[in-house]
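Colleague: fold the following.
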Amino acid sequence: MSRAPLRPRGAYHHFTPISTRWHDNDVYGHVNNVVYYSWFDTAVNAWLIEVGLLDIENGNPIGLVVETGCRYAASVEFPQMVEIGLKVARLGSSSVTYHLGVFVEGAEEPAAEGQFTHVYVDRDSRRPTPLPEPWRTILNSIA
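Modeller: Next up, the predicted model:
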């Protein structure tokens, strides 16, 4: 059974540098799989804050994660810097799916790739709400 190749560095439109930490390594000497999901969450939310779409305390709507996934191709270990590539893969009426790539600093080929889906909901009712048009414009800037 063959699998599709992972997306190269050029497939992504924004990068977030992250340092691996001592406790990221597991007993096998590489970064544990659960850490990758933390990197995805960090990269998406850091970009949303940077472009003014995420106000943690008062923002409305808010994004709730409804799906994540990851495919691994190579080990990452402490001490290495990684760069998390980000692009919008799908923009729905109230949802956004991101593609993310994990690159050891300077590498062209990813060590892993993932996807991450937010559904945007009203802060109070927690019911899905359409993305505001200005948000769609910003999100499309990395599609």
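Colleague: only C-alpha atoms for contact and neighbour calcs from this point on.
Modeller: Fine.
Colleague: now do the strands in the protein.
Modeller: Secondary structure of the chain by DSSP state E: the strands cover 14-19, 62-72, 81-91, 95-104, 112-121.
Colleague: neighbouring contacts of the fourth one?
Modeller: Strand 95-104 is contacted from outside by 7-9, 12, 40, 44, 76, 80-91, 109-120, 131, using Cα atoms under 8 Å, 6 or more residues apart in numbering.
Colleague: please identify the most buried of the strands of the chain.
Modeller: Ranked by mean neighbour count under mean count of other Cα atoms under 10 Å, the strands of the chain are led by strand 95-104, which reaches a mean of 25.
Colleague: please provide the structure for the following sequence as well, for comparison with the first:
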Amino acid sequence: MSNPNTRASYKHLLTMPTRWMDNDIYGHVNNVNYYSFFDTAVNRYLIDAGVLDIHHGREIAFVVETQCNYLAPIAFPDSITAGVRVAHLGTRSVRYEIGLFRNDADTPAAVGHFVHVYVDRASSQSVAIPEATRAALLPLLVS
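Modeller: Modelled structure (predicted):
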């Protein structure tokens, strides 16, 4: 079995640049930015899959839980590759696991997760994950 936290263990990869403003006074990317990379990687996947309409979609997803473990520093001008996989696909929620890889590293600088709960945009009431979204998430699902 492969290491659960290498690039190969993630089903989808997205490379993003760091920005000058991401660095803090200590000379590395500030911790708050890691959550932004997580959010960008997942939502970019959903938009590219055609299942997230950020302006007019009837169902939207709220982040209800998040965690990050910081393993090694990242700093501007590094590139980050975010690996995304789905650890749990429920009826109304999905748990994503994300690894952030610095430049060409095969081991992550950070690993974390967040949970989306699907809701009706107008009422904010929990709803089932739309079938098209479920179909787009299935290729990311790991056992």
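Colleague: if we can go back for a sec, including distance to residue 28 of structure 1, could the strands of structure 1 go into JSON lines?
Modeller: Putting the strands of structure 1 into JSON lines (distance: least, Cα to Cα, whole Å) gives the following:
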{"stretch": "strand 14-19", "distance to residue 28 of structure 1": "19"}
{"stretch": "strand 62-72", "distance to residue 28 of structure 1": "15"}
{"stretch": "strand 81-91", "distance to residue 28 of structure 1": "19"}
{"stretch": "strand 95-104", "distance to residue 28 of structure 1": "18"}
{"stretch": "strand 112-121", "distance to residue 28 of structure 1": "17"}
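Colleague: out of the ones you listed, which gets nearest to residue 56 of structure 1?
Modeller: Nearest of the strands of structure 1 to residue 56 of structure 1, taken as Cα to Cα: strand 62-72 at 8.3 Å.
Colleague: what's that closest one aligned against in structure 2?
Modeller: Using TM-score structural alignment, strand 62-72 of structure 1 corresponds to residues 60-70 of structure 2.
Colleague: by how much does the matching stretch deviate from structure 1 on average?
Modeller: Taken over the aligned residues, the distance from stretch 60-70 of structure 2 to structure 1 averages 0.6 Å (mean Cα distance after the TM-score superposition for structure 1).
Colleague: chain center to that stretch, what's the gap?
Modeller: Relative to its parent chain, stretch 60-70 of structure 2 has a centroid offset of 9 Å by Cα atoms, centre = their mean, to the nearest Å.
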